[in-house]
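**Student:** pasting the sequence and the predicted model now:
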Amino acid sequence: MTQSTPEAGNGAVGKGPEGTVPMPGAAKGGPVSHAIFRLARLHRMFAGQLLRRIGLHPGQELVMMHLWELGPQRQADLVRLMDSDAATMTRTVRRLEQAGFVRRRPSPTDRRASLIEPTAASQALRHEVERVWSQLEEISTAGLSDDERAAALRTLESLEQNLVRAAADPAACAEAEGPRLG
């Protein structure tokens, strides 16, 4: 299947059943992993293109979703919620603050912490983020029946749980690594 991407204009990117990125020989032992890489790359690219239209970068909308849903949060709590790192979250919050979508206020329970809260301006953004996510879902699942969408979601959730379990068990990852070079 030949794919066309917005960044590439109308020109085809890649050829064959591999999609947009041909599978190198060294990846032949991991065709599912290679497919996940390709899918994640394209999904993020389309998300970025759609989000740019409303003034956001990928990942910022997820922070806003959590804030809209949960209310003001400490930055450390956002790091945990997003499974992020402190430096990335600091940059994300700073950019959202500069755009006027969040503000910091002192925590009433912890004088050392501040709370990140959505602004009134971000409430208007919420509808746009929901629209973008619906559009991204439609692009991603075009041509799939409801049953196929449900099966794809179950498969992706299973893959995620496999990786979560592997991350929780460093010994299992070490066994899977095999011999080290060097």
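**Tutor:** Structure's in. What do you need?
**Student:** from here on, just use CA atoms for contacts and neighbour counts.
**Tutor:** Will do.
**Student:** gap between the residue nearest the centre of the chain and Leu156?
**Tutor:** With distances taken as C-alpha atoms, centre = their mean, the residue of the chain nearest its centroid is Gly59 (5.9 Å). The gap separating Gly59 from Leu156 is 19 Å, by C-alpha to C-alpha, to the nearest Å.
**Student:** got another, please set it beside the one above:
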Amino acid sequence: MPGVAKAHRKLAGRLLDELGLSAGQELLLMLLWDESPRTQADLTRLLMVEPPTTAKMLARLEKSGFVARERSTTDGRVVLVRPTPAGRDLEGPVTTTWAQLEELTTAGLSDTERKQLSELLSRVGETLADRLN
């Protein structure tokens, strides 16, 4: 099973590279497309990563012009993150890329097998979420 996760991430990285993103950065952008601004701490919690991982990801996204960070005017310890117009422009291409990734990932499966896989992965995801809480 670890080989599946590694291969999937590598393929995702290859597809996202064409958009100027690394694997994982699209997840952060998706959170910002859903709600913005968000605090850096909130993004870290939602992504379930360590704070330095979020900081590096944001630094790269900021350097690429996809996000902007600013200190809160009410609490200087809080960093607010929002997508830039260039970051918002990636929403359509990222959505298309994710659909392409799903298609490539499940290309060898029948419709019935795809549905079954989706149901099983949902159950695995619920089990993992329960273990983390």
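**Tutor:** It's in. None of these values were measured; they are calculated from a predicted model.
**Student:** how close are the two chains, by TM-score?
**Tutor:** Superposed pair, TM-score by TM-score structural alignment, normalised by the length of structure 2: 0.91. Supporting alignment: 133 aligned residues with a C-alpha RMSD of 1.5 Å.
**Student:** show me what the residue nearest to the centre of structure 1 aligns to in structure 2.
**Tutor:** Matched by TM-score structural alignment, Gly59 of structure 1 corresponds to Gly24 in structure 2.
**Student:** and the gap between its match and Thr97 of structure 2?
**Tutor:** The gap separating Gly24 of structure 2 from Thr97 of structure 2 is 13 Å, by C-alpha to C-alpha.
**Student:** not counting sequence-adjacent ones, nearest residue to the counterpart of Leu80 of structure 2 in structure 1?
**Tutor:** Aligned counterpart of Leu80 of structure 2 in structure 1: Leu115 (TM-score structural alignment). Of all residues not flanking Leu115 of structure 1 in the chain, Arg74 sits nearest, at 4.6 Å (C-alpha to C-alpha, 6 or more residues apart in numbering).
**Student:** contacts only, for that neighbour.
**Tutor:** Ser107, Ala113, Ser114, Leu115, Ile116 (C-alpha atoms under 8 Å, 6 or more residues apart in numbering).
**Student:** how about 10 Å then?
**Tutor:** Contact analysis of Arg74 of structure 1 by C-alpha atoms under 10 Å, 6 or more residues apart in numbering lists Arg104, Arg105, Pro106, Ser107, Asp110, Ala113, Ser114, Leu115, Ile116, Glu117.
**Student:** which of these are conserved in structure 2?
**Tutor:** Contacts conserved in structure 2 for those, using both residues aligned by TM-score structural alignment, their matches' C-alpha atoms under 10 Å: Arg104, Arg105, Pro106, Ser107, Ala113, Ser114, Leu115, Ile116, Glu117.
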